[in-house]
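Asker: have a look; sequence and predicted model below, questions after that.
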Amino acid sequence: MSFALVILEAHGQRAERGQACGEAAYAAMLAFADDLRERGQLVLAQALATAQQRHLDGRWTDGPFTEAKEFLGGIFLLQNVSRAEAQAIATACPAAAWATVELRELGPCFT
């Protein structure tokens, strides 16, 4: 089965962390991804940049655009894991210490 770990972070949290804490968090996430990759369970791991929106007049605006407490900070796409394994991986994700980690099963696309 395939799953996505969706990392939802509080607005402003990265800036409040400070450089040393941010670097430690980044290193922990890289090690987490490397471990999943070595086990053949990781398809993709990406942090996400700030969202942008294009207006009809051609202007771009930085987001997020909805009233929300959290923003999408990154994703991990997992493959060849059971639901129980995916839940264990989500629990072990270092981001769970400072963010919400959602687990979503991936399904087929319908056209």
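Answerer: Yes, it's here. Residues are numbered from 1 along each chain as shown.

Asker: hey, let's count contacts and neighbours off CA atoms from now on
Answerer: Noted.

Asker: host element of the spatially most central residue of the chain?
Answerer: Closest residue to the average C-alpha location of the chain: residue 74 at 2.4 Å, with Cα atoms, centre = their mean. Using DSSP states H and E, the element containing residue 74 is strand 70-78.

Asker: show the end-to-end separation of stretch 52-70, please.
Answerer: End-to-end span of stretch 52-70 (Cα to Cα, to the nearest Å): 16 Å.

Asker: list the buried residues for it?
Answerer: residue 70 (16 or more other Cα atoms under 10 Å).

Asker: put this next to the previous one:
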Amino acid sequence: MSYALVILEAHGARADRGLEGGQAAYAAMLAFAQQLKERGQLVMTQALSTEQTRVRRSAQGVEVLDGPFTEAKELVGGIFVLQNVDRDQALRIAAECPAAAWATVELRALGPCFT
């Protein structure tokens, strides 16, 4: 089965880490991704920018809203897409993720949206 690990960070967490802390966190995440790749469990991973834009469509047209969005307490900092794992394995991988030390790692099964 396939799963996504969604890294949810508090607003400002990256800035609070500073340059040295950010570089150390990034290196840990790269090493983690490499381990998953070597085990054949990683489809892809990507850090996400803190810039945010929302697009909404209604009968009145399309509305584009640029962030930051003050109502959001967290932002999606990155994702890992896993393959060839069951739920228990995915939970163990989420617990091993370095980001679990400074962020929330949310586990989501991938599948059809109509079930």
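Answerer: Ah, there it is. These figures come from a predicted structure and were not determined experimentally.

Asker: ok, longest helix in the first structure?
Answerer: If you go by DSSP state H, the first structure has its longest helix at helix 19-38.

Asker: just give me the mean distance for that helix relative to the second structure.
Answerer: Compared with the second structure after fitting, helix 19-38 of the first structure deviates on average by 0.4 Å (mean Cα distance after the TM-score superposition for the first structure).

Asker: so what does the strand holding residue 74 of the first structure touch, helix or strand wise?
Answerer: The contact analysis (3 or more Cα pairs under 8 Å, 6 or more residues apart in numbering; DSSP states H and E) places strand 70-78 of the first structure against strand 3-10, strand 42-47.

Asker: quick check: angle from the next helix or strand after that strand to strand 3-10?
Answerer: Next along the chain after strand 70-78 of the first structure, taking DSSP H and E as the criterion, comes helix 83-92. Relative orientation of helix 83-92 of the first structure versus strand 3-10 (axes from the mean of the first three to the mean of the last three Cα atoms, to 10 degrees): 30 degrees.

Asker: give me the number of residues near the residue opposite residue 83 of the first structure in the second structure once aligned?
Answerer: Under the alignment (TM-score structural alignment), residue 83 of the first structure pairs with residue 87 of the second structure. Applying other Cα atoms under 10 Å, we find 14 residues neighbouring residue 87 of the second structure.
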